[in-house]
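my questions are about this predicted structure, shown below with the sequence.
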Amino acid sequence: MNNPTRQPPQRMIQLGKVHGAFGVRGEVKLESFTEPRSAIFRYQPWVLRDARGTERTLEGARGRETPKGIVATLPGVEDRDGAEATRGLEIWVAREALPPPQPGEYYWVDLEGLAVRNTDGSDFGVVSHLFSTGANDVLVAQGERERMIPFLVPDYIVSVDFDAGVVTVDWDPEF
């Protein structure tokens, strides 16, 4: 039976990771994927996810940028042992908590699942994921085979059409 009040699952995006204790007062070192790095504290509540996939929601994290990276105070973490217990937790937030991207910018999570076609109409499948090489980002299209396409606009990424659900690429289907 169809339940009309059921909400679709929220899209989540990973914003960081806890790397362990910082000092003896319960502070933790964070890796932040936001730009600037300290912007991670703007997007709350956080969903903390461990390696087994267990999640808990946390609100009220505070922090600061130091020469050694981001340092945070998490509610309920009072000492070094508590801070060490958070090591390895991933920090996720609902996609809706993030501001809309600027024109010509995209959140990777928004591209995942879009169809990928080249300028001649060849179907390359869908966007599986993206990753960074340091030199540039790479779009991974998964279809009859996997293709890795540099995310360089307009060289290889011709257009992104969210309404049509298509990323158009200038890429040889044989490559």
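Yes, it's here. Numbers count the residues shown, from 1 in each chain.

all contacts plus neighbour counts: C-alpha atoms, from now on.
Fine.

so E144, which state does it fall into?
Recorded secondary structure, E144: coil (DSSP: H, G, I helix; E, B strand; the rest coil).

contact partners for it?
By Cα atoms under 8 Å, 6 or more residues apart in numbering, E144 lies in contact with F124, G125.

would you mind measuring from it to E174?
Computed with Cα to Cα, to the nearest Å, the distance linking E144 and E174 is 12 Å.

how about R64?
For R64, the distance to E174 (Cα to Cα) stands at 49 Å.

and the two? Which one has more around it.
Shown here are R64 and E174; by other Cα atoms under 10 Å, R64 has more neighbours (13 against 5).

so where does that one fall, helix or strand?
Using DSSP states H and E, R64 maps to strand 62-66.

next one: V109
helix 108-111.

right, and G143 touches S122 too?
No: contact between G143 and S122 fails when scored by Cα atoms under 8 Å: they sit 11.0 Å apart.

just the strands in this structure please.
Using DSSP state E, the strands of the chain run over residues 12-22, 27-32, 46-49, 55-58, 62-66, 69-73, 90-94, 115-118, 123-132, 137-142, 146-150, 157-161, 166-169.

try this one side by side with the last:
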Amino acid sequence: MLPGLESAELPADAIEVGRIADAWGIKGWFRVLPYSASPEALFSSKRWFIQSPAVAGPGAGAVFRLVVVQAKDHSDSVVATAQDVPDRTAAEALKGARVFIARSSFPSTAEDEYYWVDLIGLNVVNREGVALGVVRELMATGPQTVLVMDYEAEGKTEERMIPFVSAFIDKVDLPGKLISVDWQPDY
């Protein structure tokens, strides 16, 4: 990776938020492909953790801390510059690195707004108390987001989907790890 970068360990609450695609310009800027359509976490945090893309050899999987000086939107990506990345050559050395940010550094959400990462793993029950599954992922379908969950049926894992809209979602209890919904198992 890059000499001069500070070695680090990933924080316990690290969330992977993107990947460094390439250098951008000649002054040490680099382009990040965010995993979110709204990459606020990249803009709000000044401490990023990057992990070397190498899977074998010296430095494979090494983690480094980047002190971000500036990050901004650019087309379908984010461009950024960091303290220990002085020029294009240094920025090119970051290509392919995975970008992590501590979850505690994410900006606060408004009421009834949630980060997808916080919903994954929550149990879903309907108004009658019937367990409908555990959220495995969320899927953007254009006009709405859909909860994709796994549940057990006759000894095998099945998939259920529920639109994540106020018409069907009664309550999200993050501390209780529970989502209450107006949905029936046979929908």
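Sure thing, it's come through. For clarity, every value in this text was computed on a predicted model and none was experimentally measured.

now the TM-score, please.
For these two chains in superposition, a TM-score of 0.77 is obtained (TM-score structural alignment, normalised by the length of the first structure); 165 aligned residues with a Cα RMSD of 2.6 Å.

the second structure: matching residues for stretch 109-124 of the first structure?
The alignment of stretch 109-124 of the first structure onto the second structure (TM-score structural alignment) covers residues 117-132.

same question for stretch 135-142 of the first structure.
Mapped onto the second structure with TM-score structural alignment as the criterion, stretch 135-142 of the first structure occupies residues 143-150.

got a list of contacts for the matching stretch?
133-140, 157-165.

how many residues are close by the nearest residue to E78 of the first structure once chain neighbours are set aside?
Once flanking residues are discounted, E78 of the first structure sits nearest to G26: 4.7 Å by Cα to Cα, 6 or more residues apart in numbering. When neighbours are defined as other Cα under 10 Å, G26 of the first structure has 21 of them.

what's the match for G26 of the first structure in the second structure?
In the second structure, the position corresponding to G26 of the first structure is occupied by G28, as judged by TM-score structural alignment.

ok, its match to Q51 of the second structure distance?
Separation of G28 of the second structure from Q51 of the second structure (Cα to Cα) stands at 18 Å.

same deal with A14 of the second structure?
From A14 of the second structure across to Q51 of the second structure, the span is 12 Å (Cα to Cα).

which one of these two is surrounded by more residues?
Using other Cα under 10 Å, the more surrounded residue of A14 of the second structure and Q51 is Q51, with 25 against 17.

what residue of the first structure takes the place of V63 of the second structure?
The pairwise alignment with the first structure assigns V63 of the second structure to E55, based on TM-score structural alignment.

and that match, how many neighbours?
16.

that one contacts L89, doesn't it?
No: E55 of the first structure lies out of contact with L89 (Cα under 8 Å); the separation is 9.3 Å.

mean deviation, the helix holding V109 of the first structure versus the second structure?
Once superposed with the second structure, the aligned residues differ from helix 108-111 of the first structure by a mean of 1.7 Å; criterion: mean Cα distance after the TM-score superposition for the first structure.

for that helix, packing partners?
Packing partners of helix 108-111 of the first structure (3 or more Cα pairs under 8 Å, 6 or more residues apart in numbering; DSSP states H and E): strand 123-132.

swap in 6 Å and give it another go.
Counting contacts by 3 or more Cα pairs under 6 Å, 6 or more residues apart in numbering; DSSP states H and E, there are no secondary-structure elements packed against helix 108-111 of the first structure.

so where is stretch 85-94 of the first structure in the second structure?
Going by TM-score structural alignment, stretch 85-94 of the first structure sits over residues 93-102 in the second structure.

what is the distance between the matching stretch and the centre of its chain?
Counting by Cα atoms, centre = their mean, to the nearest Å, stretch 93-102 of the second structure is centred 13 Å from the centre of its parent chain.

does S32 of the first structure touch G16 like I think?
Yes: look at S32 of the first structure against G16 with Cα atoms under 6 Å: they come within range, at 4.4 Å.

which residues does V68 of the second structure contact?
V68 of the second structure makes contact with K46, T81, A82, according to Cα atoms under 6 Å, 6 or more residues apart in numbering.

which residue in the first structure aligns with the last one?
By that I understand A82 of the second structure. Taking TM-score structural alignment as the alignment basis, one finds that A82 of the second structure is matched in the first structure by L74.
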